[in-house]
Each structure stands twice: as C-alpha cells, then as structure tokens.
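K.L.:
this is the structure alone, sequence omitted:
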C-alpha cells in the first residue's frame, strides 16, 4: 500500500517511558488490542523496545506503522542520516514509515535548512517513506516546506487535547494538507475534572479519555496516547468505536484553555 498522510492509522500508541521488559509488554498489549501505529523517538530510548515488540508480535512489518523522531543532538551537518540508520537498527527494520524532526533546533543554533535538507536526503535514500516535523509553528512549517519543495510535509506532531486545542496551528495544517498528530491527547488524565467532558462521558457510558480521543478523531487528527496498564491501553482503544454528536463536539470546543504542558524555555515562539 502506498502510504501518505491520509492513511496513517489514526489511533497510535505512544512509547515514551515504555522501557525494558515492562515496556515491551505494554507495546505488545497495544498490538494485541489492535493498535497498528507505534510512535517512538531517539530521545525516548524506546526504539529497541518497539522493535522487539513488533518482532514478538508475529505481525508482518507492513501491518505496523512506525514513526520515530530525530533528536536535537542529531540535527547538525552530517549527523541526521547516521542517527536514522541507528534508529533503523534499533527498530530492526529497513525503512521508517514516518520520520519527524522532534523539535526545531533550540534557539536556532542550527539553521533550519541544515537539518531539513538532511531529512529530504534520508527520504531520497529510502530510509523513510514520509517526512514530517514535530513542535513546528506555522512560520517554521512554511519555511520547511519551501526548503523541501515537492516533497510534502506529511505530518506535524504537537500538543493537542481538549484543554489545548491549538486551533490556529491545527487549521493551518488541515488547510495545507499536513496531517496532525496529537501528543498528550488525553491531557494526562485530568479531563474528568472538566464538567462538559464528564457530562458527555457519562451520557455515552465512556471515559473522559475516550471522549477526548473521539473528539480528536472527529477532527481528523491522529492521537498517540500511552499507558503502562493493560486496562487503560484497551480502554483508550475503545475510543475508535465512540461517535460524538455535533453538539458534543461543539461543547468540547468551548473548554479550550490554551493549557500548554510541554513548554521548554528553548522551544519555538508558539502560535
């Protein structure tokens, strides 16, 4: 199947902190439950666990969509492709489905063209089927797309959940054909304290987390929740079966607080 941003599995499993044998077990539960998209990163230190879990699962390589993200320390001239080859070795695969720049270079210490051009080179070499970015603002997306030319930015991964809806950035991505992946999609489990979400969850006999994920899927986004607990992994996956009404979606849109959690001092000037 030819992969593009329209067929990235909407329900992904994040692998941050899924380390060691316990991490492999959690990833295996996700795969057994039906997740077919695993998200990792060089900085997570979980690429080996992801690779081992996929091997143990017995699933064919083509059945699992794999994303990794390039660390800040691998953005310099000549560094990205060797780091990506190491990621491929860790994952025990020949090609990533999607490779993202994890963060724009802190304080622009490395000029954007230096690492975006290497990302394009990695694609040309067949190391990754698609390329994208993470934590990129509208201005950075425009600059990166100019550098990439005809090679599309397939995805932008950034913090998005009912309390941090990032509407301007999400709208820009949607209007320019860039798929959106939501990290922290269930806002670290605090959504039950939001009355509108709690009410919708009760009415649908669902969890607040399922409501958040269903909202994101209704918007056309990809989401990558994670957990170490089998019951939570399975519960989150049930969001794929939950259909919210237009009234539900409108109600959730009103709870946006712009409540950003991931905000390093060296991060970009957010939209």
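P.N.:
Here it is on my side, so go on. The structure displayed is predicted, hence computed values, not measured ones. Residues are numbered from 1 along each chain as shown.
K.L.:
contacts, neighbours, all on C-alpha from now
P.N.:
Noted.
K.L.:
this structure: strands as residue ranges?
P.N.:
For the chain, the strands defined by DSSP state E cover 13-14, 37-39, 65-70, 96-101, 128-134, 153-159, 179-183, 222-223.
K.L.:
dropping in the other structure now:
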C-alpha cells in the first residue's frame, strides 16, 4: 500500500455546480479541507478547477479525485476522457483517478480498461488509481489484472443503513482503502432515533456521530455541503470518539438500504 496521504474527510461535489459549488470549495479549503472529489458524470470539473485555481491553497497541497464514466471505458475513449478531465480541471494530473462503475455486463473487458487506467498512472496523469462500485469478486479480478498494491481505493456507498461490511473487510484485508460516498444517507441519519440518542449524549448532531463511526471503521468519507457550518461540523466530527457500545448500537442499524442502485449496477455483495 502506498504511504500517500488521503485527507479525511474530503469534499464531495455530486449535484453541485456553478457559484454554489465554487463557494463550497473555497469555504472548505479555507477551513482546512485538502481533498476534493469530482467526476466526469457530475458535469462540474471545470468549476472545480476554477475554484482550485482561484483559492489561496497551492494545487500540490490538494488531493484531487475524478472518475471516468462507464461509457468511456474503451481504451482509446478512456485516454481521451482522461485528457478532457485534466483540461477541464486545469491541471496536469489528478491525485486519484477512478473507474466510476465497472463496465455493465462486461461490455468492455476489465483487462482493457484497467490497463488503460494503469497507463494513465504510468504517464503521470494520475498519481494513484482505483475503482468505484466494485464488488468483492470484481476487486479480486482487478487485483489479478493489476497486481497487489496498485488499487488505492474502492469508492462505495456506505452509511449506517448500508454498512457493506463484507466488501469493506475484503478491501481492507487487501490493503485497499475504502472511500464512503453518501455517508449521511442523503440526510436520513438525522431522523434515526438511535443516532439522535447517541448524538444527544455527546451534544453533537447525528451527522457528526455517523462520520465519527465511519472514521472508526477506517473509511475516508466525502460528504458534500454548501453550508459553512456543516463543512465545519463535518471536520469537528473527526475529533469524536465513540464507545464500543455506541459502535455496536450503530452496527445494528444495517438494513441493506442501497440508495445508488442504477440499472447498470453490478450484482452487489450480500
């Protein structure tokens, strides 16, 4: 496993754009965030690039992630897509380049697009490479193709209601970091009685309890927010320590509730 830093938490940018996104990035950077996550599919790479360029934080201090969409996985298309992302982001490299979703029905052979991903790293266009929404079986195939230690992360949906324990344990045993998206279950954590009770005992919010629980599981999270107070409270969540009993209470909230489940998704792990 690489010793590169992977700032936690990061700032997710899904469904954000324009001046709202730009202000969110600038506010996050001013608060101390150093990890920004975007994707071609979000259609906001240009705005992300502008916000970084206009900030006072040097590019080399920011861990920048983008992802290639599943319709660009043919090797020639993949190479062009990487170049387009770099142009939009206004940078010569990204810190992390991900396959956003595995090719539906293996339309593009995994060996083809993972080798293209590896070539992006070899050329210096990506410092680290990884995947998103890969199952345990797909992770194993990817390791067979690329070798051990090449995959930096698997970015997956994880929150108290979809704990993804089998996949997370599998990745971590292989030395692959886990990045959790939708960590707050699109706000549903705020309504859960267990999380509210634990939050009350710490005098914090259920969102902060959730982020502290994910940190305790050694998961890097990328919540998005447009409000300065939420950006700040997300950072403060990482100072919380939960008891073993609190961790166990949250562990019992799993109900396999998957929010991101498009029709081209792989056959998920149970």
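P.N.:
Good, I have the coordinates. Worth saying up front: this structure is predicted, and the values here are computed from it rather than measured.
K.L.:
overlay them and tell me the TM-score.
P.N.:
Aligned and superposed, the two chains score 0.96 in TM-score terms (TM-score structural alignment, normalised by the length of the second structure); 269 aligned residues with a C-alpha RMSD of 1.4 Å.
K.L.:
related to what we said a few turns ago, now, of the strands of the first structure, which is deepest in the fold?
P.N.:
Across the strands of the first structure, averaging neighbours per residue (mean count of other C-alpha atoms under 10 Å) puts strand 222-223 on top, at a mean of 27.
K.L.:
and it, how far from the second structure on average?
P.N.:
Superposed on the second structure, strand 222-223 of the first structure shows a mean distance of 0.2 Å to its aligned residues (mean C-alpha distance after the TM-score superposition for the first structure).
K.L.:
tell me, that strand lands on which residues of the second structure?
P.N.:
Aligning strand 222-223 of the first structure against the second structure (TM-score structural alignment) gives residues 220-221.
K.L.:
show me the contact partners of the matching stretch.
P.N.:
6-10, 177-181, 183, 211, 214-215 (C-alpha atoms under 8 Å, 6 or more residues apart in numbering).
K.L.:
how about a cut-off of 6 Å?
P.N.:
Stretch 220-221 of the second structure is contacted from outside by 8-9, 179-180, using C-alpha atoms under 6 Å, 6 or more residues apart in numbering.
K.L.:
how about the strands of the first structure in TSV, adding distance to residue 146 of the first structure?
P.N.:
Below are the strands of the first structure laid out as TSV (distance: least, C-alpha to C-alpha, whole Å):
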stretch	distance to residue 146 of the first structure
strand 13-14	30
strand 37-39	26
strand 65-70	20
strand 96-101	16
strand 128-134	13
strand 153-159	10
strand 179-183	18
strand 222-223	25
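K.L.:
for residue 235 of the first structure, find the nearest of these.
P.N.:
Among those, strand 13-14 comes nearest to residue 235 of the first structure, with 12.5 Å by C-alpha to C-alpha.
K.L.:
equivalent range in the second structure for that closest one?
P.N.:
Per the alignment by TM-score structural alignment, strand 13-14 of the first structure matches residues 11-12 in the second structure.
K.L.:
mean shift between that stretch and the first structure?
P.N.:
Averaged out, stretch 11-12 of the second structure is 0.3 Å away (mean C-alpha distance after the TM-score superposition for the first structure).
K.L.:
and that stretch, how far out from the chain's middle?
P.N.:
The chain centroid and the centroid of stretch 11-12 of the second structure are separated by 8 Å under C-alpha atoms, centre = their mean, to the nearest Å.
K.L.:
cool, and stretch 66-75 of the second structure?
P.N.:
Worked out by C-alpha atoms, centre = their mean, stretch 66-75 of the second structure lies 16 Å from the chain centre.
K.L.:
where in the first structure does it fall?
P.N.:
Stretch 66-75 of the second structure corresponds to residues 68-77 of the first structure when matched by TM-score structural alignment.
K.L.:
start to end distance for the matching stretch?
P.N.:
Stretch 68-77 of the first structure has an end-to-end distance of 19 Å (criterion: C-alpha to C-alpha, to the nearest Å).
K.L.:
what lies in contact with that stretch?
P.N.:
With C-alpha under 6 Å, 6+ apart as the contact definition, stretch 68-77 of the first structure has outside contacts at 40-43, 80, 99-102, 115.
K.L.:
ok, now stretch 97-111 of the first structure?
P.N.:
Against stretch 97-111 of the first structure from outside (C-alpha under 6 Å, 6+ apart): 65-71, 128-135, 266.
K.L.:
among the strands of the first structure, which is nearest residue 120 of the first structure?
P.N.:
Residue 120 of the first structure lies closest to strand 128-134 among those, at 7.6 Å (C-alpha to C-alpha).
K.L.:
what's the closest of the strands of the first structure to residue 53 of the first structure?
P.N.:
Of all the strands of the first structure, it is strand 37-39 that lies closest to residue 53 of the first structure, at 10.3 Å by C-alpha to C-alpha.
K.L.:
from the chain's centre, how far out does that closest one sit?
P.N.:
Taking C-alpha atoms, centre = their mean, one finds strand 37-39 of the first structure lying 8 Å from the centre of the chain it belongs to.
K.L.:
identify all contacting residues around it.
P.N.:
Strand 37-39 of the first structure is contacted from outside by 9, 12-15, 64-67, using C-alpha under 6 Å, 6+ apart.
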